[in-house]
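Participant: predicted model and sequence follow; I will ask about them next.
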Amino acid sequence: MNNTELALRSVNVTRYVTPLREGGSMPAIAEADDGFLYVLKFRGAGQGAKALIAEIFGAEIARALGLKVPEIVFASLDEAFGRIEPDEEIQDLLRASEGLNLALHYLSGAITFDPLVTVVDSKLASQIVWLDCLLTNMDRTARNTNMLIWHRELWLIDHGASLYFHHSWQNWKEQALRPFILIKDHVLLPYASELEAVDKAFRAILTPALIASIAALIPDEWLVDEYSFESPEEHRQAYIHFLETRLDNSNIFVKAAQDARKALI
């Protein structure tokens, strides 16, 4: 896989179905010209392209590690949608998102993961906890698990809150070396007893070539509004460096997760 160039499909949004008024980004269910329904993530939402960048890194790293995530695609939004939408708030969002956005395949009939109903084995729990430590994903708590049960399997969704360091690029190299303190609130942490074994296996998969291939998926136009970098490529390389540094020093976040788990149990 590391020698294969990654690519995302592209679709055109043909029908805005309904908003999903959950969180601050106001995603929506939309239909595309391939006939499928998607959860559409808007570039014009509050956190802008950064949330979409985090989504690509989160989903594609998870997929490379063998975890279940919906297919993500680039979704183009025509300016006509902003003109015909009667809701002014949604109309503003659509107009601000004309052009290239991101969408996740809609898992019709999926139900929200409930840890009191569904038992997750220690290996899978450890894999997901490790992933979220790497990505500094704060959104996998009991209040908001961002996991679904679909066809009796656990699927990971919504990684837009990952890599939160990129909302301020100050001291980002130092941040790459920090433990992920918020892992103490992770809904699967009590069951994550195999972190060391997972760390060894996952570090072997996430090679520099694979991280670079995922970073290459990020469109240049999503990397131009950050004044800390002189070019989209310099911006992209910063993400690569951040992730490679965390992988090279994964013992830091693994130990922090283990300590947080001991405090819970």
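Facilitator: Right, received. Where do you want to start? Numbers count the residues shown, from 1 in each chain.

Participant: make it CA atoms for all contacts and neighbour counts henceforth
Facilitator: Fine.

Participant: ok, which stretches of the stretch 151-265 of the chain are strands?
Facilitator: Using DSSP state E, counting those that start in this stretch, the strands found in the stretch 151-265 of the chain span residues 153-156.

Participant: in contact with D121, which residues?
Facilitator: Y191 (C-alpha atoms under 8 Å, 6 or more residues apart in numbering).

Participant: make it 10 Å
Facilitator: Listed by C-alpha atoms under 10 Å, 6 or more residues apart in numbering, the contact partners of D121 are L188, Y191, A192, S193.

Participant: also this one, for the comparison:
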Amino acid sequence: MAKEKIELRTVNVTRYITPLREGGSLPALAEADDDFKYVLKFRGAGHGVKALIAELLGGEIARILGLKVPEMVFANLDEAFGRSEADEEIQDLLKGSRGLNLALHFLSGAITFDPVVTRPDSVLASKIVWLDAFTTNIDRTVKNTNMLIWHKELWLIDHGATFYFHHSWEKWEQQAQSTFPYIKDHVLLPFASKVGEIQEEMLSLLTDEVLAEITNLIPKDWLLWEGAELSPEAIRQVYFQFLLQRKKHSINFVKQIQHAREAIL
């Protein structure tokens, strides 16, 4: 059986419904020409296209690992979109986000995950903690779990804080091999007792070919960084090499997870 190609659909945003005032990124609930509602992440917000790249890579890696993530799509914002918007802040955001953005299928009726209410399975918790250590996700804490319960299942959202090395772009090779000490603050760390057991499964799913496909999803115009010395393809290659090194040295963060867990039990 031929392997399914990793790809995202592209939709056109037809209606801006309401802002979702979370942090400084100001995502929005929007409708597209496929008649579905999406949580729309804007290239003109916060950390710009780097946040979209992080969202794309982090979300697709999670999906490959078998974790539940809302469908992601490329969302095209027409030049005329938002001209009638009364809120100047939102209008500026829309103007600065013309072109290709990223959107996630809206999980209507979902509720925020609360570790006091819901105790996740140890294998699932271990896979999520492993994922977040692999992608260097600093933003899945008790204060901000970035997980939802939808149809009685745990769904992962908001991977915009992954791959934080790209904000400084310095010593990325060293950061790729890091133990990731921030894992001590992960909301699921107390439940992640099977990290050692799931390690080989995780690595087997993230083949070099799969990681190349995922990094090739990044649109070229998201890699046209102002002031960057590297070409778009050279930047793409850094992301790919970062992932390869992260995988090669994964035992470093696995041991860190285990040590961090021991310290809180």
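Facilitator: In hand now; what should we look at? These figures come from a predicted structure and were not determined experimentally.

Participant: need the TM-score from the superposition.
Facilitator: TM-score of the superposed chains, computed with TM-score structural alignment, normalised by the length of structure 1, equals 0.97; 265 aligned residues with a C-alpha RMSD of 1.3 Å.

Participant: rewinding a little: just the buried residues from the contacts of D121 of structure 1, in PyMOL please.
Facilitator: Buried members of the contacts of D121 of structure 1, defined by 16 or more other C-alpha atoms under 10 Å, are picked up in PyMOL with:
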select buried, resi 188+191+192+193
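
Participant: quick one: the spatially most central residue of structure 2 from L230 of structure 2, how far?
Facilitator: With distances taken as C-alpha atoms, centre = their mean, the residue of structure 2 nearest its centroid is H159 (2.5 Å). Separation of H159 of structure 2 from L230 of structure 2 (C-alpha to C-alpha, to the nearest Å): 24 Å.

Participant: K255 of structure 2 now?
Facilitator: K255 of structure 2 is 34 Å from L230 of structure 2, by C-alpha to C-alpha.

Participant: could you do E71 of structure 2 as well?
Facilitator: Separation of E71 of structure 2 from L230 of structure 2 (C-alpha to C-alpha): 31 Å.

Participant: which one's more surrounded, those two?
Facilitator: E71 (16 against 13; other C-alpha atoms under 10 Å).

Participant: so who does that one touch?
Facilitator: L8, R9, Y38, G59, E60, R63, A103, L104, H105, F106, L107.

Participant: out of these, who's the most crowded?
Facilitator: Result: A103 is most packed of these (other C-alpha under 10 Å), 30 neighbours.

Participant: show me where the stretch 1-150 of structure 1 has strands.
Facilitator: All strands of the stretch 1-150 of structure 1, identified by DSSP E, counting those that start in this stretch, fall at 10-19, 28-32, 37-41, 72-77, 99-105, 111-112, 147-150.

Participant: most tightly packed of those strands?
Facilitator: strand 37-41 (a mean of 25; mean count of other C-alpha atoms under 10 Å).

Participant: what about H241 of structure 1, neighbour count?
Facilitator: 17.

Participant: wait, doesn't it sit right on A176?
Facilitator: Yes. Contact criterion C-alpha atoms under 10 Å: H241 of structure 1 and A176 qualify, at 8.7 Å.

Participant: which residues are in contact with each of the two?
Facilitator: L247.

Participant: what is the burial count for the residue lying closest to S25 of structure 1 once chain neighbours are set aside?
Facilitator: Spatial nearest neighbour of S25 of structure 1, excluding adjacent residues (C-alpha to C-alpha, 6 or more residues apart in numbering): A45 at 5.2 Å. For A45 of structure 1, the neighbour count with other C-alpha under 10 Å is 19.

Participant: quick one, what contacts D158 of structure 1?
Facilitator: 39, 41, 51-52, 54-56, 58-59, 69-70, 104, 137, 139-140, 145-147.

Participant: repeat for L65 of structure 2
Facilitator: By C-alpha under 10 Å, 6+ apart, the contact list for L65 of structure 2 reads G59, K127, I128, L131, E201, M202, L203, S204, L205, L206.

Participant: in helices, which of those fall?
Facilitator: G59, K127, I128, L131, E201, M202, L203, S204, L205 (DSSP state H).

Participant: ChimeraX command for the buried members of those?
Facilitator: This is how ChimeraX selects the buried members of the ones in helices among the contacts of L65 of structure 2, with burial counted by 16+ other C-alpha under 10 Å:
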select :59,127,128,131,202
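
Participant: the nearest residue to L156 of structure 1 once chain neighbours are set aside and A110 of structure 1, how far apart?
Facilitator: The shortest distance from L156 of structure 1 to any residue other than its chain neighbours is 4.7 Å, reached at M147 (C-alpha to C-alpha, 6+ apart). Using C-alpha to C-alpha, M147 of structure 1 is found at 10 Å from A110 of structure 1.

Participant: what sits in contact with each of these two?
Facilitator: In contact with both M147 of structure 1 and A110: L154, W155, using C-alpha under 10 Å, 6+ apart.

Participant: neighbours of A80 of structure 1, how many?
Facilitator: 11.

Participant: contact partners for it?
Facilitator: L94, R95, E98.

Participant: my read is that W155 of structure 1 contacts V120, right?
Facilitator: No. Between W155 of structure 1 and V120 there is no contact under C-alpha under 10 Å: 11.9 Å.

Participant: which of the two has more neighbours?
Facilitator: Comparing W155 of structure 1 with V120 by other C-alpha under 10 Å, the one with more neighbours is W155, at 19 against 14.

Participant: if I look at that one, how far off is Q237 of structure 1?
Facilitator: W155 of structure 1 sits 29 Å away from Q237 of structure 1, taking C-alpha to C-alpha as the criterion.

Participant: from L203 of structure 2, how far off is K248 of structure 2?
Facilitator: From K248 of structure 2 to L203 of structure 2 the distance is 9 Å (C-alpha to C-alpha).
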